[in-house]
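Enquirer: sequence unknown, structure follows:
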């Protein structure tokens, strides 16, 4: 494997944008997806695990291992998001859900153990840090760092989460961090040398506009129609809840940060996680002007080249379309014609 290829472990709570993060991680030419772990967030962990299995199967990535992770935050009751992602956690316009495509079972055992085994083995094999990409609550990541502190030099972390100012499911907090603030605090203070945060201010610029949808629907295949129905459901709930005319694609941007860091502008700063306040638990306190005198612990994305992102995202979706088992009958007819 060429040195330019980045090994990635994806830790997620598969809802609509997580599904596209999985596809990007699995098909971007500079990424090597080692596995997927799931965590409660968009829905309960059993449902999001089925969503991960369904996404991998539908997109032709069924050889990628899935391990089911934590079903609740470290100290708090679960915080779910059915108003955005539906009762299954990943529903489609016109009915059905990603669970309909789930084949196989997650790897048995505790996620934190499997994550460490796979990450440490790959680190020893290649001598390069594995990038742990987190697009849900940071519960699994925190436990990995606490149970296996020796993993710290073996990993870099990129997370979709947090905000510099206004939150989404809270006035000043973003959903993933709000779900498990204590886990986020562990991750930000663990001493991981390279930790990057892609906040709402950036993800809210990557909108699935009609022009984007038109680029994606280059062929009328079952898989691409499924992707269209996925985004249409997401668009409707985002418009109802947040009044967005077009839905933002949050989670794939964390994967894209690994694949193409030059597409982002960033600032290094101190980020602290509020865990005590009843008013602002889960707030990412971003010290933009270095006023706290605390050591810098994060690279925070400030902007992204949206066109480059969509080029990569659509290319990955079209690669998945070429290998999706949903399209077998179409490929068979083409090969015999």
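Expert: Ah, there it is. Source: prediction; values computed, not measured. Residues are numbered from 1 along each chain as shown.
Enquirer: when you work out contacts or count neighbours from here on, use the C-alpha atoms and nothing else.
Expert: Will do.
Enquirer: report the contact partners of the closest residue to residue 102 other than its chain neighbours.
Expert: Using CA to CA, 6 or more residues apart in numbering and skipping residues adjacent in sequence, the residue nearest residue 102 is residue 54, 3.6 Å away. Listed by CA atoms under 8 Å, 6 or more residues apart in numbering, the contact set of residue 54 reads 98, 99, 100, 101, 102, 103.
Enquirer: top of those by neighbour count?
Expert: Using other CA atoms under 10 Å as the neighbour criterion, residue 98 leads the contacts of residue 54 with 28 neighbours.
Enquirer: thought it was touching residue 55?
Expert: Yes. With contact defined as CA atoms under 8 Å, residue 98 reaches residue 55; the gap is 6.5 Å.
Enquirer: would you turn the contacts of residue 54 into TSV with distance to residue 7 and secondary structure?
Expert: Conversion of the contacts of residue 54 to TSV gives the following (distance: CA to CA, whole Å; DSSP: H, G, I helix; E, B strand; the rest coil):
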residue	distance to residue 7	secondary structure
98	26	helix
99	27	helix
100	29	helix
101	26	helix
102	25	coil
103	25	coil
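Enquirer: so where do the helices sit in the protein?
Expert: 16-27, 45-58, 82-85, 111-126, 139-147, 175-179, 181-188, 200-203, 210-216, 222-242, 252-259, 306-323, 328-336 (DSSP state H).
Enquirer: can I get the ones you listed in TSV including distance to residue 299?
Expert: As requested, the helices of the chain are exported to TSV (distance: least, CA to CA, whole Å):
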stretch	distance to residue 299
helix 16-27	20
helix 45-58	28
helix 82-85	28
helix 111-126	22
helix 139-147	18
helix 175-179	16
helix 181-188	11
helix 200-203	13
helix 210-216	29
helix 222-242	27
helix 252-259	11
helix 306-323	19
helix 328-336	43
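Enquirer: nearest to residue 159, out of the ones you listed?
Expert: The closest of these to residue 159 is helix 252-259. By CA to CA, the value is 5.9 Å.
Enquirer: what's near enough to touch residue 72?
Expert: Counting by CA under 8 Å, 6+ apart, residue 72 touches 39, 40, 78, 139.
Enquirer: want to compare, so here's the second one:
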């Protein structure tokens, strides 16, 4: 039986791993990508917007509408991750300075996103792989859309670890006020892919050879080389970490993929396990951006009846098969 397509909207800050999220959103047949909004985060907004358009060029896709979002956090000063993603925001590949794709300027991202939610009420799922500034301003301006969003799948947060500070993940730390606003209003619909999950999705040598292999004529196309180089540049930030010396993790497409087990209501099929808990986010101080489980009276390994779906594990082989199939389809799209 053919499974129903999921209408999605991608809010992102490309970013090397965001490129893979865009790839999966377009070339996995389960998703119907309605639009993309960009946001500050891994790089300044001008870069994340250009990178989005250029990745679409790379994929030979010219019908996805792209909207420029917010260029700074709600309150805090901007922070970027150019040390991880390179001086252009997507390191390892030379994207054209001028893209064929152009962003939509006739309507704002917040109005376009509201219109997409209204047109796909109770079916649309948002996927947020960057800071949550855009989403927080959406629900502030149009609170009526909250009930019409089916799920929001978020890459962000961490528990007992961090990559921006010892306590906080980058997306949560960069705009903690925004993620707190979204968590407060949308957490019963939120699927979270924290570092604790994404650090388990490693691009091993075998996976990398399936993405690109110069000695295999079926795996050495320019498109494959581009995504391989994007991945390998990103891997430099992780190469020195003891638990990731077999390859880099791939964060953002995990948030796209994690919709499938929840929407399908069949976690076993995807080897997906989650813990459902009420969350809060720390504002201010050295722990700013830290993800906090609210109800301490419930054992930490037990779920509550409401709250965020916190991804704990998934079948990495099935994830990578899905990712590689998307790359194969993208390659066919160029022929």
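Expert: That came through, no problem. The shown structure was predicted, so the numbers you read here are calculated from the model rather than taken from an experiment.
Enquirer: returning to what we had before: translate the residue nearest to residue 102 of structure 1 into the numbering of structure 2.
Expert: In structure 2, the residue paired with residue 54 of structure 1 according to TM-score structural alignment is residue 54.
Enquirer: look up how far residue 172 of structure 2 lies from its match.
Expert: To residue 172 of structure 2, residue 54 of structure 2 is 26 Å away according to CA to CA, to the nearest Å.
Enquirer: over to residue 296 of structure 2?
Expert: When residue 296 of structure 2 is compared with residue 172 of structure 2 (using CA to CA), they lie 21 Å apart.
Enquirer: of these two, give the one with the bigger neighbour count.
Expert: residue 172 (27 against 8).
Enquirer: quick one, what contacts the more buried one?
Expert: Applying CA under 8 Å, 6+ apart to residue 172 of structure 2 gives the contacts 131, 132, 156, 157, 179, 289, 290.
Enquirer: hmm, try it at 6 Å
Expert: Going by CA atoms under 6 Å, 6 or more residues apart in numbering, residue 172 of structure 2 touches 157, 289.
Enquirer: and for the one 4 residues further on?
Expert: Counting by CA under 6 Å, 6+ apart, residue 176 of structure 2 makes contact with residue 289.
Enquirer: let's see it at 8 Å
Expert: Each residue near residue 176 of structure 2 by CA under 8 Å, 6+ apart is listed here: 281, 282, 283, 288, 289.
Enquirer: what does it correspond to in structure 1?
Expert: In structure 1, the residue paired with residue 176 of structure 2 is residue 181, using TM-score structural alignment.
Enquirer: and the gap between that match and residue 32 of structure 1?
Expert: Taking CA to CA as the criterion, residue 181 of structure 1 is separated from residue 32 of structure 1 by 29 Å.
Enquirer: and if you look at residue 15 of structure 1?
Expert: On the measure of CA to CA, residue 15 of structure 1 and residue 32 of structure 1 end up 22 Å apart.
Enquirer: those two: which is more packed in?
Expert: A count of neighbours by other CA under 10 Å puts residue 15 above the other of residue 15 of structure 1 and residue 32, at 31 against 17.
Enquirer: what's the closest non-adjacent residue to that one?
Expert: residue 90 (4.8 Å).
Enquirer: cool, and residue 101 of structure 1?
Expert: Residue 101 of structure 1's closest residue in space is residue 54 (CA to CA, 6+ apart), at 4.4 Å.
Enquirer: do the same with residue 290 of structure 2
Expert: residue 168 (4.5 Å).
Enquirer: what about the one you found, how many neighbours?
Expert: If we define neighbours as other CA under 10 Å, then residue 168 of structure 2 has 28 of them.
Enquirer: likewise for residue 280 of structure 1?
Expert: The number of residues packed near residue 280 of structure 1 is 16, by other CA under 10 Å.
Enquirer: kindly report the same for residue 108 of structure 1.
Expert: A count of nearby residues for residue 108 of structure 1, using other CA under 10 Å, gives 10.
Enquirer: the residue lying closest to it once chain neighbours are set aside: what's it in contact with?
Expert: Among residues not flanking residue 108 of structure 1 along the chain, residue 67 sits closest, at 7.0 Å (CA to CA, 6+ apart). By CA under 8 Å, 6+ apart, the contact set of residue 67 of structure 1 is 35, 36, 37, 38, 49, 106, 107, 108, 109, 110, 111, 114.
Enquirer: surely the third one touches residue 66?
Expert: Read that as residue 37 of structure 1. Yes. Counting by CA under 8 Å, residue 37 of structure 1 does reach residue 66; the two are 5.7 Å apart.
Enquirer: what's stretch 310-319 of structure 1 aligned against in structure 2?
Expert: Mapping stretch 310-319 of structure 1 onto structure 2 (TM-score structural alignment) gives residues 320-329.
Enquirer: what's the mean distance for that stretch versus structure 1?
Expert: Compared with structure 1 after fitting, stretch 320-329 of structure 2 has a mean deviation of 0.6 Å; criterion: mean CA distance after the TM-score superposition for structure 1.
Enquirer: so which of the contacts of residue 176 of structure 2 is surrounded by the most neighbours?
Expert: Of all the contacts of residue 176 of structure 2, residue 289 has the most neighbours under the rule other CA under 10 Å, reaching 30 neighbours.
Enquirer: who are the contact partners of the equivalent of that residue over in structure 1?
Expert: Taking TM-score structural alignment, residue 289 of structure 2 has residue 282 as its aligned residue in structure 1. By CA under 8 Å, 6+ apart, residue 282 of structure 1 lies in contact with 173, 174, 177, 178, 179, 180, 181, 273, 274, 275.
Enquirer: let's go with 10 Å and repeat that
Expert: Residue 282 of structure 1 makes contact with 162-163, 167, 170, 172-185, 272-276, according to CA atoms under 10 Å, 6 or more residues apart in numbering.
Enquirer: which ChimeraX command selects the buried ones in these?
Expert: In ChimeraX, a selection of the buried entries from the contacts of residue 282 of structure 1 looks like this (16 or more other CA atoms under 10 Å):
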select :162,163,167,172,173,174,175,176,177,178,179,180,181,182,183,184,185,272,273,274,275
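Enquirer: what sits closest to residue 184 of structure 2 if chain neighbours are left out?
Expert: Residue 184 of structure 2 sits nearest to residue 280 (CA to CA, 6+ apart), 7.5 Å away.
Enquirer: you'd agree that neighbour is up against residue 288?
Expert: No. Counting by CA atoms under 10 Å, residue 280 of structure 2 stays clear of residue 288, with 11.3 Å between them.
Enquirer: who's in contact with residue 304 of structure 2?
Expert: The contact partners of residue 304 of structure 2, taken as CA under 10 Å, 6+ apart, are 275, 276, 277, 278, 295, 298.
Enquirer: appreciated, that's everything.
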